[in-house]
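Undergrad: Sharing a model that was predicted from the sequence below.
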Amino acid sequence: MSLSSRLASSCLVRRGAPGFSTSALRAASNRAVVYTKNGDPTSVLTALTHPKLPSPPPSTLNIKFLLAPINPADINVVEGVYPAKPQLTSSLTQSGLGSADTPVYVGGNEGLAEVTEVGSGVEGVKKGDWVIMTRPQAGTWSSNKNVSPRELLKVPRELDGFKLDEVSGATITVNPATAYNMIHDFTTLQEGDWLVQNGANSAVGQAVIQIAAAKGIKTLNFVRNRDNFSELKAQLTSLGATTVLTYDELADKSLRGKIKEWTDGKGIRLGLNCVGGKDTTLMTQLLGQDGHLVTYGAMSKQPLSLPTPMFIFKNLQAHGFWQSRWYQQRGPAEQGELMKKLVQFMSKGQLSPPEHEIVTIGGHESDETATQKVREIMSKLAAGRFGKKVLLRMEEVSSD
């Protein structure tokens, strides 16, 4: 038996503790991907079946998750290297894993869910509505969950005849929202203005390209050099990218002259950074007077070093952006307006869902099989064998 099988089997043994029978497990309908301690996702994540949710208590509601992405930050959370920490859960089972004796973390931060039952005292949400979670690390790698209405936000299933698809709804919370807010919150860009960004092929980067193009804003996009660069350039251009270059070209002293021609001498006032390191230092030097550099990631894991003359002579302003903080600081009305704007872009064909692959954890599969499948996904992600965003579909557990 493999190590992962032995670990999964040990979890199954703990769940079979007195007070929670095997027959009860077979009749249970919910499942979640959980862990008890931080570590390598390929070894600490476990699929846990737990009883069907009762009717929601007052001021709460029950939801069924339709799709939940596995984002890079989610993996960092499991590893214990991400600033946002999930809360331990002790109410999944009566004894064993997921109980007060052995509380667990439920993985996942982003996801689309459907309201299945509404408790008394809840207003503004009804059965059948689609919702997303706004509380960080809400545990979206689940089939079903009982939540407070304060933790979620309703998204329009249909807007002006446009029907939102599940993938777009499941991926709307983080990447498109981050892109939209970074474009709008730090400076005012008009049609014909330019912005510059690195990590342009990331999910956020692609959303930036599409939203900017829809508003007539031109984009200078940097990506890592690769064998299929021409294909990537064509893909980003098809999304609306104005210019796509490699980080190698940042060191070319003639680049500034070319950019001055492209922008008709108008300075670039917004730079978006998710990489860090020396490439970001060089990119920052492309910003003009009163430019803003917004950092939302550090993919290179290198320090961010900014040129002092940019601050003194060009009045550079540097900011950090975290979409989770944005949700915490904004009320439901502003959050809802953001969702509406993003869906409007989608309805006009101006914002498309990311390339993706849906992995289903079937309701007929045992917890051991589901555990192995989840860990295999994490192993492939670590090895870079998924070229697309991965989304989990957690089916309710079959009773037969």
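TA: On my side now, so go ahead. Residues are numbered from 1 along each chain as shown.
Undergrad: Every contact and neighbour count from this point should use C-alpha atoms.
TA: Noted.
Undergrad: Name the nearest residue to residue 319, sequence neighbours excluded.
TA: residue 294 (4.8 Å; CA to CA, 6 or more residues apart in numbering).
Undergrad: Verify the contact between the one you found and residue 269 for me.
TA: No - when contacts are counted by CA atoms under 8 Å, residue 294 is not listed as touching residue 269 (10.8 Å).
Undergrad: What segments of the protein are helices?
TA: For the chain, the helices defined by DSSP state H cover 3-15, 22-27, 41-44, 72-79, 166-170, 175-185, 203-214, 229-239, 255-262, 277-284, 308-314, 323-329, 332-347, 367-382.
Undergrad: will you turn the ones you listed into TSV that also has mean neighbour count?
TA: Putting the helices of the chain into TSV (neighbours: other CA atoms under 10 Å) gives the following:
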stretch	mean neighbour count
helix 3-15	16
helix 22-27	15
helix 41-44	20
helix 72-79	18
helix 166-170	22
helix 175-185	19
helix 203-214	24
helix 229-239	15
helix 255-262	13
helix 277-284	20
helix 308-314	13
helix 323-329	15
helix 332-347	17
helix 367-382	19
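Undergrad: and stretch 147-161, which residues are buried?
TA: 147, 148, 149, 152, 153, 154, 155, 156, 157 (16 or more other CA atoms under 10 Å).
Undergrad: Could you dump the helices of the chain into JSON lines and include distance to residue 85?
TA: Putting the helices of the chain into JSON lines (distance: least, CA to CA, whole Å) gives the following:
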{"stretch": "helix 3-15", "distance to residue 85": "23"}
{"stretch": "helix 22-27", "distance to residue 85": "29"}
{"stretch": "helix 41-44", "distance to residue 85": "15"}
{"stretch": "helix 72-79", "distance to residue 85": "7"}
{"stretch": "helix 166-170", "distance to residue 85": "21"}
{"stretch": "helix 175-185", "distance to residue 85": "20"}
{"stretch": "helix 203-214", "distance to residue 85": "22"}
{"stretch": "helix 229-239", "distance to residue 85": "34"}
{"stretch": "helix 255-262", "distance to residue 85": "42"}
{"stretch": "helix 277-284", "distance to residue 85": "26"}
{"stretch": "helix 308-314", "distance to residue 85": "34"}
{"stretch": "helix 323-329", "distance to residue 85": "12"}
{"stretch": "helix 332-347", "distance to residue 85": "22"}
{"stretch": "helix 367-382", "distance to residue 85": "19"}
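Undergrad: Alongside the first one, take a look at this:
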Amino acid sequence: MYCIHMSTMSKMKTFRACQHLIKSLFNEQVFRTPLLRRGPGQRNYSAAKETFAVMYTEHGEPGKVLEGKILPLPDTVGPEEVFIRLLSAPVNPADINMIEGTYPVKPVLPTIVGNEGVGEVLEVGASVTTLRQGDWVLPDTPGWGTWREYAISPAKEFRKIPNDIPVASAAMLSVNPCTAYRMLTDFVDLQQGDTVVQNGANSAAGQAVIQIAAARKINTINIVRNRPEIENLKTQLKDLGATHVVTEEFCRTPAMKELLKSIPTPRLALNCVGGKSSTELMRLLANQGVMVTYGGMSKQPITVPTGVMIFKEIKLVGYWMTEWTNRNKGSPLRDKMFDDLCDLIRDCRMVPPPCQLTPLRNFQSAIAQSAEKFSGRKQLLQMNCISAD
């Protein structure tokens, strides 16, 4: 079920410019803004007095501890506050980990779920000068709680972003694309023609790495788990700009050595898996190469071969987007990062991963489907949206 937001002709022209590529990659029209129109009995937003929100009061399995609740909204918008209508929010692994209580960020309970998402400003307080009605915003605080329909919060809690990009791109902008951008920028001075190797290449972050690297004319070797539809996955990632896509099993064959002869040896490795997969990445690195670890999907420790550590003099570092953001809230580097990423989106050189849209009130279905093995689709919650049919 998909909805289209017919806000301005210029916005639709931007979307049309990317439509052909999007259809060829995913055969889905999920990258436009949802049509926000009233259903039977639904209040006009200017009169909204309550909001649906997904909450939990204790940590545990999402299927057991999450509840959908109707919460009252304040009667007025304070001088320093803004009234936000949430448009869309993804289901991220960090959201699940926070619900389970295994994530480093632990909000005070009870709390509303959701670290990432995009909203539209409906009303601003009398003293607010940084935002105005119609602006799109991202929460600037980890664990802010995006799985809700409306919110009235201090304006300082939000970051303004352009509203001329597809809503799916905006909703998934602040975590994975930013993580990919920083890892490709901060650890190795990569030049055109250099090579990056990564595992978990079909993840949302991995797909962002492929596209940013391609825009910078950097080669990528992309390692994925074998699966029944492996050739389809390889085609999808190559359409995004991947240089090579290989399975973990292929990495341990003589054919991998031949592949490495065709491009420069990787100077940077990006690890989101851990375990044996991370060991393979280290073996593929050039002398004095760097491996950045930003995830541990296998839940296995990183084992470092002594010879690789000593004789290749590789470096191992960790990266966490939340910590970088906390250190760089007002940094020009952060402004440039968002500007660069939005430019790539407008140029259709960065598209979000394939998505499945689910109404917010069907959140349990989205969570269940996000846990399916090899699903290949990101779950994207849609707020205030009914069928366009």
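TA: That came through fine. Since the structure is predicted, the reported quantities are computational estimates derived from the model, not experimental observations.
Undergrad: one step back: measure whatever residue of structure 2 lines up with the residue nearest to residue 319 of structure 1 to residue 268 of structure 2 for me?
TA: By TM-score structural alignment, residue 294 of structure 1 lines up with residue 292 in structure 2. Residue 292 of structure 2 sits 8 Å away from residue 268 of structure 2 when distances are taken as CA to CA, to the nearest Å.
Undergrad: Look at those two and report which has more neighbours.
TA: Between residue 292 of structure 2 and residue 268, counted using other CA atoms under 10 Å, the more crowded position is residue 268 (30 against 20).
Undergrad: how near is that one to residue 19 of structure 2?
TA: 33 Å.
Undergrad: roughly how far apart are the equivalent of residue 315 of structure 1 over in structure 2 and residue 94 of structure 2?
TA: Mapped onto structure 2 by TM-score structural alignment, residue 315 of structure 1 lines up with residue 313. Applying CA to CA, the value for residue 313 of structure 2 to residue 94 of structure 2 is 32 Å.
Undergrad: again, but for residue 137 of structure 2
TA: Residue 137 of structure 2 is 20 Å from residue 94 of structure 2, where distance means CA to CA.
Undergrad: what do you get for residue 303 of structure 2?
TA: In terms of CA to CA, residue 303 of structure 2 sits 24 Å off from residue 94 of structure 2.
Undergrad: Quick check: closest non-adjacent residue to the aligned partner of residue 49 of structure 1 in structure 2.
TA: Taking TM-score structural alignment, residue 49 of structure 1 has residue 70 as its aligned residue in structure 2. Nearest non-adjacent residue to residue 70 of structure 2, counting by CA to CA, 6+ apart: residue 52, 4.6 Å away.
Undergrad: Stretch 51-58 of structure 2 corresponds to what range in structure 1?
TA: Using TM-score structural alignment, stretch 51-58 of structure 2 pairs with 30-37 in structure 1.
Undergrad: what comes into contact with the matching stretch?
TA: For stretch 30-37 of structure 1, contacts defined as CA atoms under 8 Å, 6 or more residues apart in numbering pick out 44-53, 78, 102-107, 141-144, 371, 394-397.
Undergrad: Tell me, how many residues neighbour the nearest residue to residue 49 of structure 2 once chain neighbours are set aside?
TA: Nearest non-adjacent residue to residue 49 of structure 2, counting by CA to CA, 6+ apart: residue 73, 5.1 Å away. For residue 73 of structure 2, the count of nearby residues is 15 (other CA under 10 Å).
Undergrad: Distance-wise, check residue 382 of structure 1 relative to residue 258 of structure 1.
TA: Residue 382 of structure 1 is 38 Å from residue 258 of structure 1, by CA to CA.
Undergrad: Can you tell me what sits against stretch 188-206 of structure 2?
TA: Here stretch 188-206 of structure 2 makes contact (CA under 8 Å, 6+ apart) with 176-177, 179-180, 184, 207, 210, 216-225, 233, 237, 263-273, 277-278, 281, 284, 290, 352-353, 378.
Undergrad: Likewise for stretch 304-323 of structure 2?
TA: With CA under 8 Å, 6+ apart as the criterion, stretch 304-323 of structure 2 contacts 142, 175, 178-179, 183, 279, 282-283, 285-294.
Undergrad: 6 Å instead?
TA: 179, 287, 288, 289, 290, 291, 292, 293, 294 (CA atoms under 6 Å, 6 or more residues apart in numbering).
Undergrad: before we move on, what about stretch 136-149 of structure 1?
TA: 30-33, 60-65, 86, 106-109, 111, 394-396.
Undergrad: buried subset of those?
TA: Buried among the contacts of stretch 136-149 of structure 1 (16+ other CA under 10 Å): 30-33, 60-65, 86, 106-109, 111, 394-396.
Undergrad: End to end on stretch 56-64 of structure 1, go ahead and measure it.
TA: First-to-last distance for stretch 56-64 of structure 1 - CA to CA - comes to 13 Å.
Undergrad: All good on my end, thank you.
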